[in-house]
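Undergrad: predicted coordinates and the sequence they were generated for:
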Amino acid sequence: MPIAIVTGASSGIGAATARRLAAEGFTVVVAARRADRLAELVTQITDAGGSAVAVPCDVTSDESVAGLAEAVADLAESYGREAGGPDEPVTLLVNNAGGALGLDPVEHGSVDDWQWMFEVNVLGTLRVTKALLPLLEASEAGTIVMVSSTAGFIVYEGGGGYSAAKHGMTAMTGTLRLELAGRPVRVVEVDPGMVRTDEFATKRFRGDTERADAVYAGVEMPLTADDVADCIAWTATRPQHVNIDRIVVRPLAQAAQHKVAKGPIGKQS
């Protein structure tokens, strides 16, 4: 059973992706800071007949990420030993950990907020990718999925910090794909538009649920975490010679970053 690692797995897209990958036959290593949430997720997956292991990890910490890589290597070795063969292959990394803080214009931008967004979205992704790439390459069938955003190639007012961080992640993804050409590791970018999850907007507005809810007010059927997980799983389960460079996925109501239809869509009873 191949091993997949999902960062930012304690909620939202990360948790949905972990559940979906387990259903696809992966042993999923779920990584995030909140150990209690990870334990709940592992229980959900195992109760559904899947396989999952929780490894608490803070992607902003070199030491914590090194611990994640060590735990994954130990897991691969122990599973292989139990099967009486080589180490279980580590074939998939989903770099999902990230987030946004604030919606301030650049002229009033918080350096602390921008720094946090770069630390988590860009440097956190760098840390995890560096630490796990040797295991992915050793499998001879590795895949790295970068969960970025439409903000990674389109800017919008108030989104300077988040867009800059996601642009950085998109640049890293393209560069990594070039650098790994000729080696057995695919590099995929998944760019969701408007996704309604249980925490993203609430965290962005520091717990202000009213302001978070206003983002989605009147929008018929934003994307869900399961919608994005479906895209991630599809890219990861293509034949190994097929590299899906980028998927851009938006809800029907969102034609572009700045163009969102409000109200009912289509015939109404």
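TA: Thanks, I have the structure now. Numbering: from 1, shown residues only.
Undergrad: only C-alpha atoms from now on, for both contacts and neighbour counts.
TA: Will do.
Undergrad: can you give me how far the helix or strand where residue 116 lies is from the chain middle?
TA: Per DSSP states H and E: residue 116 is located in helix 111-117. In this view, helix 111-117 has its centroid 19 Å away from the chain centroid, taken as C-alpha atoms, centre = their mean, to the nearest Å.
Undergrad: adding another structure so you can compare the two:
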Amino acid sequence: MSAADRTAVVTGASSGIGAATARQLAEAGYRVVLTARRKDRVETLAAELTAAGHRAEAYALDVTDRAAVDAFAASLDRYPSVDVLINNAGGALGTEPVAEGDPADWRAMYEVNVLGVLHMTQALLPALRASGDGTVLILTSTAGHAAYEGGGGYVAAKHAAHTIAATLRLELVGEPIRVIEIAPGMVKTEGFALTRMRGDESKAEAVYAGVRSPLTADDVADTITWAITRPSHVNIDLLVVRPRAQAANHKVHRES
């Protein structure tokens, strides 16, 4: 199949990495279905892409709502095939140590980063299988591979998402479905740090203070698009991508 015959579903497409990925996949020739809770944002992006001559549709969706996810999956019957699922929706809340973490924050992070991936993957697997050449991509984080102080809830959730990718790859071997995990390090995107810092702009900016070039949403989207557009027999099991200034979660070069 050429990209022109393929449909890609992108979750969390209202901003940041999700929006950038939708743009790049559309430019690569894919029909993109943009989902996010913020209906106005995905509709604006879909209109932008359509005006540029691409094929794009918007669908308001909360990936933590299983009934809504199932209804969304059923609505995809109108397409010739569903070929790619980008599990991008996620997020972090707070930087408290484990001893002080709010269970409600941990639950919220688990719901979107883990159960959201589970809901979408389960709901779309039949269509991906039927396509004869499907791809499930799960955007995790370097937090899913190494712990750091103040990240307990997010680290736990992203470790779980990493485990979903690894387990699913084992369970689907021999079937026409690739399972790809992309794990970014420090990425400066619209809203991620601000949400994590509960709206405190000074704390959000401090995350990137002194770092000359953190990754951008476009950097990660480029990595995702590259992985997806490899020949069908090539599976990028796991790709960790960091800015040059970051050697590990806890080791970042900051200029004065």
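TA: Received it, and whenever you're ready, just let me know what you need. This structure is a prediction, so every number in the text was calculated from the model and none was measured.
Undergrad: ok, and the closest non-adjacent residue to residue 21 of structure 2?
TA: Closest residue to residue 21 of structure 2 apart from its sequence neighbours, by C-alpha to C-alpha, 6 or more residues apart in numbering: residue 221 at 4.4 Å.
Undergrad: list the contacts for the residue mapped onto that neighbour from structure 1?
TA: Counting by TM-score structural alignment, residue 221 of structure 2 corresponds to residue 229 in structure 1. Residue 229 of structure 1 makes contacts with 13, 14, 16, 17, 20, as judged by C-alpha atoms under 8 Å, 6 or more residues apart in numbering.
Undergrad: neighbours of the third one, how many?
TA: Per other C-alpha atoms under 10 Å, the neighbour tally for residue 16 of structure 1 reads 20.
Undergrad: what does it align to in structure 2?
TA: Alignment note (TM-score structural alignment): residue 16 of structure 1 maps to residue 20 of structure 2.
Undergrad: so its match lies in a helix, does it not?
TA: Yes - counting by DSSP: H, G, I helix; E, B strand; the rest coil, one finds residue 20 of structure 2 located in a helix.
Undergrad: give the contact list for it.
TA: 13, 217, 218, 221.
Undergrad: biggest separation within these, which pair?
TA: Greatest spacing in the contacts of residue 20 of structure 2, by C-alpha to C-alpha: 13 and 218 (12.9 Å).
Undergrad: intersection of neighbour lists for these two?
TA: Between them, residue 13 of structure 2 and residue 218 share these contacting residues under C-alpha under 8 Å, 6+ apart: 20, 21.
Undergrad: so the two - more neighbours on which side?
TA: residue 13 (30 against 19).
Undergrad: A helix includes that one, no?
TA: No - remark: residue 13 of structure 2 does not belong to a helix; assigned using three-state DSSP, it is coil.
Undergrad: just checking, it touches residue 39?
TA: No - distance between residue 13 of structure 2 and residue 39: 10.1 Å, which falls outside the contact criterion (C-alpha atoms under 8 Å).
Undergrad: I'd assumed residue 225 was in contact with residue 25 of structure 2.
TA: Yes - using C-alpha under 8 Å, residue 25 of structure 2 is in contact with residue 225, at 6.3 Å.
Undergrad: these two - which one has more neighbours?
TA: With neighbours defined as other C-alpha under 10 Å, residue 25 of structure 2 and residue 225 compare such that residue 25 has more, 24 against 15.
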